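Chemist: Please find the sequence and the predicted model below.
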Amino acid sequence: MLQEFPFSSLPQLAHVDLSVNELYGIIPPQIGHLSKLIYLDLQINLLSGKIPPEIGLLTNLTTLHLSENKLNGSIPRDMCQLRLLEELALHMNRLDDSIPSCLGNLTNLFWLSLYNNSLSGSIPREIGKLSNLVELDLDTNHLTGSIPSTLGYLKKLTVLHIFDNQLSGPIPEEIGNLESLWDLSLKTNNLSGPIPASLGHLGNIEFLHLYQNQLSGSIPEDLGNLSSLVDLELSENQLNVVLFCGLIIMLFSFRTRKRGSVTGSNMNNEELLSISIFDGKTMLREIIEATKNFDSLYCIGEGRFGRVYKAELLSGDTVAVKKFHSLPHDEMADQKEFLNEIRVLTEVKHRNVVKLYGFCSHVRHTFLVYEYLPRGSLATILCNDEAAKEFGWDKRLTVIKGAAYACTTCTMSANHQLFIETYQARMFCWTQNMKLMFRILAQLSFST
């Protein structure tokens, strides 16, 4: 029990790390005697009860980690006395009540993590005073009201997570002022109104998740300026763009870590094709033209669910297009399920898994756009006696390792929602430099 800790006997103590143990019981009020304490980490234990107000006496604290316990009650206002605090982590507890507005006085904070509690009420406007804040995690609570426009003052913010709450109203235009932001997730709320065009100013953004809200209107063309964007998720809103009646394309800008635009003719490593909703019709038309309306001349493979075509785009890039066979209307009616399956596919990211660039759902065509692998499948080699003889044990060992890595990733990915029913040689393909890649096409079943 933490109550047995000799707080009174250690007045000079400056650093306490008791994390990742099995400490239980309450945090005793005697902890306030450690007036010289700078670092206190009690995370990942079994501590329960309320956070004692005496913790506000530790005015020299710069780091306070109480996360992943069973603490309940409200966040004590006494914490607002910790003016030197830089890290405050209270996530994954059972805290309730509102977020104290006086936390806005802790202007040295660069990490504030309150996610996965039962906090209610609105997000205090005073949070906008935390000018040094780099990461703000308020997700998975019961927060209501609107997103305060004052968050636009947090110019150093790189991560803003407010998802899985009950927030309403519009997305503030001021969010577009967060030039350092690379991860913005407002998903699963009740946000309404249009997507602000100012989000197009987020030049460093890589992840933009706004799905499962009530957003309406069109998608602003300014989002096309987001050259760093890797994952854009806007599904399950009320956007009146060409989605189900026309073209559905998710934005996947796979690129090198080097900032700047994606070059068109080189697809080595991660510098790959960018497909966006803004040129969706153009991309659809280009793929149709590149395959001569999916002529069999360009077909490089066929399976139970469809055919795979090689498409050489005007940019010089080559992609593999998996076009599904026409399905009865009732099988294609559940577009929500289709989007959920695509979302799971996009979460599978591994060096030995073939990359999915985008997808299209059209009244005439439904297809996936994949990385093109020029050397064919493993089955092609194994079924050719001459090629199989040259396929020595070193290469076979490499195949086994690569296959194991890829299969493990797929089996364990996407919060265990993805299960591969069978593994076959034709599901493994070769890159130009003979790296084995696992192909996820239609061999999927999803948990419900």
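Modeler: Perfect, I can see it now. Residues are numbered from 1 along each chain as shown.
Chemist: drop to CA atoms for contacts and neighbour counts, all remaining ones
Modeler: Noted.
Chemist: Which residue ranges of the stretch 301-448 of the chain form helices?
Modeler: Secondary structure of the stretch 301-448 of the chain (DSSP state H, counting those that start in this stretch): helices at 329-332, 335-346, 378-382, 385-389, 393-412.
Chemist: can you pull the contacts of residue 172?
Modeler: When contacts are counted by CA atoms under 8 Å, 6 or more residues apart in numbering, residue 172 touches 147-149, 196.
Chemist: now residue 7: how far from residue 79?
Modeler: Residue 7 is 19 Å from residue 79, where distance means CA to CA, to the nearest Å.
Chemist: More neighbours: these two, which one.
Modeler: Set residue 7 next to residue 79 and count neighbours by other CA atoms under 10 Å: residue 79 wins out with 23 against 17.
Chemist: Which parts of the stretch 251-400 of the chain are strands?
Modeler: With strands called from DSSP state E, counting those that start in this stretch, the stretch 251-400 of the chain shows them at 252-253, 274-275, 299-302, 306-312, 318-324, 356-361, 366-371.
Chemist: Would you reformat those as a markdown table and include mean neighbour count and distance to residue 164?
Modeler: Formatted as a markdown table, the strands of the stretch 251-400 of the chain follow (neighbours: other CA atoms under 10 Å; distance: least, CA to CA, whole Å):
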| stretch | mean neighbour count | distance to residue 164 |
| --- | --- | --- |
| strand 252-253 | 24 | 24 |
| strand 274-275 | 20 | 28 |
| strand 299-302 | 14 | 41 |
| strand 306-312 | 21 | 37 |
| strand 318-324 | 22 | 34 |
| strand 356-361 | 22 | 26 |
| strand 366-371 | 20 | 29 |
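Chemist: for comparison:
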Amino acid sequence: MLSSLSRIYLHANYLQGLIPASIGNLSHLTDLSLSLNELSGGIPPEIGKLGSLTILDLSSNKLTGTIPASLGNLRSLSELYLLNNSLVGPITFIGNLSASLIVLGLSSNKLIGTIPASLGNLRRLSELYLSDKSFGPITSIRNLTASLTILNLSYNKLTGTIPASLGNLRSLSELYLSDNNLFGPITSIRNLTASLTVLNLSYNKLTGTIPASLGNLRSLSELYLSDNNLFGPITSIRNLTASLTVLNLSYNKLTAFDNHFTGPIPKSLKNCSSLFRLRLQRNQLSGNISDAFGTHPILNYMDLSDNELHGELSWTWEQFNNLSALKISGNKISGEIPAALGKATHLQGLDLSSNQLVGGIPKELGNLKLIELALNDNKLSGDIPFDVASLSDLQKLGRNFSATILKQLGKCSKLIFLNMSKNRFTGSIPVEMGSLQSLQSLDLSWNSLTGDIMPEIGQLQQLEVLNLSHNLLSGVIPTSFSRLQSLTKVDVSYNKLEGPIPDIKAFREAPFEAIRNNSNLCGNATGLEACAALMKNKSVHKKGPKFVILTVVSLLGSLLGLIVASNAEERKGGYGVVYKAVLPSEQVLSVKKFHQTPEVEVTSLKAFRSEIDVLMGIRHRNIVKLYGFCSHAKHSFLVYEFVERGSLRKVLNDEEQAVKMDWDKRLNLIKGVANALSYMHHDCSPPITKMFFWIQNMRLMSLILAQLGS
């Protein structure tokens, strides 16, 4: 039925299973594209029967096995894509491929061996992708055809020096040799064709200086030499073509980032109007950059950090209208921050930290849509302008500002990293900080902040790192901190804090150095006393939310009046009895009274304390609330929220009520239980995984929100 079919395009679906051998019966097929699926198994040899096939694309699947030699029968084949599979074996089959082949893609498989000399028989080959392989010495590429325009041999284990024979590839436009083990000088690139547009030699072991012959590559737009052992001045790049858009010399010993480059930035860069990205950070570049750059209308990214550059930022900033990131930290830049920076309208990241800048922060920076702003470790003075402090998209802000900034920052709703350490802040932490709902890291250490820690910090559910150390903060740590389940690192040392630490992982596992030198902290952490021993003869009264403490006298004195005899006892358990209690205010509670006989006194006390430890840290809409507790040698109680419809068992055993609980309500109930269990298993720290879970424990609220009882 499909014998006349000429083209099959089934790429980018979710196809699974094997490629059928019967596909070899489609004798008129010219194009077969099955890429970007989940096909498995081997490539059927029957594909070799498709004598009219010109394009075969099986890339990005889960194919295994060897590449069948029958592909050599496809004499009309011009494009073969087998990338991103798990094919194995040598690539000797290449010698049998059609001489009309133009594109060969074999990257990201598990092929082995050396590049066969027979590859040179593919006289029309234009694009060759053999990355992510183990193809031995690079000398094996000497036989490549002169028609190649793209050669990608990156991520291999190629060894040796860059062969001069690459100069024979007169049509080559893109050469990728990164992530290999190539060594020696790069002088052989003098032979490369002038038509080359991309040269990537990064992540090798190349040595020597950058040759002036790079200037012969008049069409070069992207040059990557990072992560080698190149050294010396980078003055040789003065000859680079004006068409260069990307220059990456990092991690060498040059004057480009992570190298050992020395000397000034070449003046030739000033005239490079097509420059798109410039990364020269972490070198030893020196010289005055006041006049180092000219008109760069498409420059998008510039990083000159951690060098020895000096001078002022007196560039014509309105001509940098495409610049999104400017990083010049760790230099010796002086003068004031130019107000004209506000004219670089696309700027989102500005890092001028660790320089010698003076004066104030220009309000014109408020015109930008900054995400990151770092001006710390300079000699700036004055307040941060209101327009800058109100940047709504700001995500990262460095330190060295006046105290007024803390209140203003409440409008920076997208702030993620806030480091205000080592300033001279006084007074209390402003409540506005609780508005920073995206905050992940907050550092207010080494200031002179006083007063209580505001409970609003407990609202920062994304917070992972909190440092309040080396201040004058006092009082107790707010109970709202128990909600900071994302917190992984905390430091409150060298303050005047007292009372229990929050029962969350970050505090329990904090080193003693992170909680030391306070007034009287207690709790389950290294170096602290247990709160029971510390608080025995002391009551702590602080502002803010707290648990209700029911006194023994008042509870025992009115217990008989609180319990409604007709339905007082809900359930008896191994540790106690649960009562329904009505207060004089008509509030209805569940009261769990623990058995307290001499034989089980120690066991009951341990059970009571264990339950309190767990419940004190739980906050979830599907788990009943603990209102208070009472601990006494003769009587111990827990006071819970009362759930009016009782247990699930009671409802399901009542035929009339069971009928009213339709499937929608039961589904909502199951979802509520799942949410509660997920919270206990994944959001509590440590996870609560050992509980008695039976149908009596399922309590029903009037809206059928599932709650887990005791």
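Modeler: Yep, it's here. Quantities reported herein were computed from a predicted structural model and do not represent experimental measurements.
Chemist: What does the TM-score come to for these two?
Modeler: Superposed pair, TM-score by TM-score structural alignment, normalised by the length of the first structure: 0.60. Supporting alignment: 334 aligned residues with a CA RMSD of 4.9 Å.
Chemist: quick one on the thing from earlier: let's have the helices of the stretch 301-448 of the first structure in CSV, adding mean neighbour count.
Modeler: Listed next are these as CSV, based on neighbours: other CA atoms under 10 Å:
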stretch, mean neighbour count
helix 329-332, 9
helix 335-346, 15
helix 378-382, 17
helix 385-389, 11
helix 393-412, 15
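Chemist: need those helices in JSON lines with distance to residue 220 of the first structure, can you?
Modeler: Below are the helices of the stretch 301-448 of the first structure laid out as JSON lines (distance: least, CA to CA, whole Å):
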{"stretch": "helix 329-332", "distance to residue 220 of the first structure": "28"}
{"stretch": "helix 335-346", "distance to residue 220 of the first structure": "21"}
{"stretch": "helix 378-382", "distance to residue 220 of the first structure": "44"}
{"stretch": "helix 385-389", "distance to residue 220 of the first structure": "52"}
{"stretch": "helix 393-412", "distance to residue 220 of the first structure": "34"}
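Chemist: Among those, which comes closest to residue 301 of the first structure?
Modeler: helix 378-382 (11.4 Å; CA to CA).
Chemist: And the strands of the stretch 251-400 of the first structure: which comes nearest residue 240 of the first structure?
Modeler: Short answer: strand 356-361, nearest of the strands of the stretch 251-400 of the first structure by CA to CA, at 15.7 Å.
Chemist: Give the other helices and strands that that closest one contacts.
Modeler: Judged by 3 or more CA pairs under 8 Å, 6 or more residues apart in numbering; DSSP states H and E, the packing partners of strand 356-361 of the first structure are strand 252-253, strand 274-275, strand 366-371.
Chemist: same thing but at 7 Å, please
Modeler: Using 3 or more CA pairs under 7 Å, 6 or more residues apart in numbering; DSSP states H and E, the elements in contact with strand 356-361 of the first structure are strand 366-371.
Chemist: which outside residues touch the strand it packs on?
Modeler: 319-324, 354-361 (CA atoms under 7 Å, 6 or more residues apart in numbering).
Chemist: any idea which of the residues you listed is closest to residue 300 of the first structure?
Modeler: residue 320 (8.8 Å).
Chemist: May I have the residues that are in contact with that closest one?
Modeler: Per CA under 7 Å, 6+ apart, neighbours of residue 320 of the first structure: 308-311, 369-372.
Chemist: Out of these, which comes closest to residue 166 of the first structure?
Modeler: residue 369 (35.3 Å).
Chemist: ok, back up a step: next, format the contacts of residue 320 of the first structure as JSON lines and append distance to residue 110 of the first structure.
Modeler: What follows is those, written out as JSON lines (distance: CA to CA, whole Å):
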{"residue": "308", "distance to residue 110 of the first structure": "49"}
{"residue": "309", "distance to residue 110 of the first structure": "49"}
{"residue": "310", "distance to residue 110 of the first structure": "49"}
{"residue": "311", "distance to residue 110 of the first structure": "47"}
{"residue": "369", "distance to residue 110 of the first structure": "40"}
{"residue": "370", "distance to residue 110 of the first structure": "39"}
{"residue": "371", "distance to residue 110 of the first structure": "39"}
{"residue": "372", "distance to residue 110 of the first structure": "43"}
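Chemist: Could you look up the SS state of the counterpart of residue 221 of the first structure in the second structure?
Modeler: Alignment note (TM-score structural alignment): residue 221 of the first structure maps to residue 236 of the second structure. Per DSSP: H, G, I helix; E, B strand; the rest coil, the secondary structure class of residue 236 of the second structure is helix.
Chemist: Now for the nearest residue to residue 236 of the second structure once chain neighbours are set aside: which residues touch it?
Modeler: Once flanking residues are discounted, residue 236 of the second structure sits nearest to residue 212: 5.0 Å by CA to CA, 6 or more residues apart in numbering. Applying CA under 7 Å, 6+ apart, we find residue 212 of the second structure in contact with 236-237, 239.
Chemist: Next one: residue 212 of the second structure from residue 166 of the second structure, what distance?
Modeler: The spacing between residue 212 of the second structure and residue 166 of the second structure, counted by CA to CA, is 18 Å.
Chemist: Test my guess that residue 110 of the first structure contacts residue 131.
Modeler: No. Using CA atoms under 7 Å, residue 110 of the first structure is not in contact with residue 131, being 8.4 Å away.
Chemist: Around the nearest residue to residue 141 of the second structure once chain neighbours are set aside, how many other residues sit close by?
Modeler: In space, and not counting its chain neighbours, residue 141 of the second structure is closest to residue 115: 6.7 Å by CA to CA, 6+ apart. By other CA under 10 Å, 23 other residues sit near residue 115 of the second structure.
Chemist: With residue 240 of the first structure instead?
Modeler: Using other CA under 10 Å, residue 240 of the first structure is surrounded by 12 other residues.
Chemist: ok, now residue 236 of the first structure?
Modeler: Residue 236 of the first structure: 16 neighbours (other CA under 10 Å).
Chemist: Which residue in the second structure aligns with it?
Modeler: So, by TM-score structural alignment, residue 236 of the first structure is matched to residue 251.
Chemist: want to throw the contacts of residue 172 of the first structure into CSV with distance to residue 46 of the first structure and secondary structure?
Modeler: Formatted as CSV, the contacts of residue 172 of the first structure follow (distance: CA to CA, whole Å; DSSP: H, G, I helix; E, B strand; the rest coil):
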residue, distance to residue 46 of the first structure, secondary structure
147, 33, coil
148, 34, coil
149, 37, helix
196, 43, coil
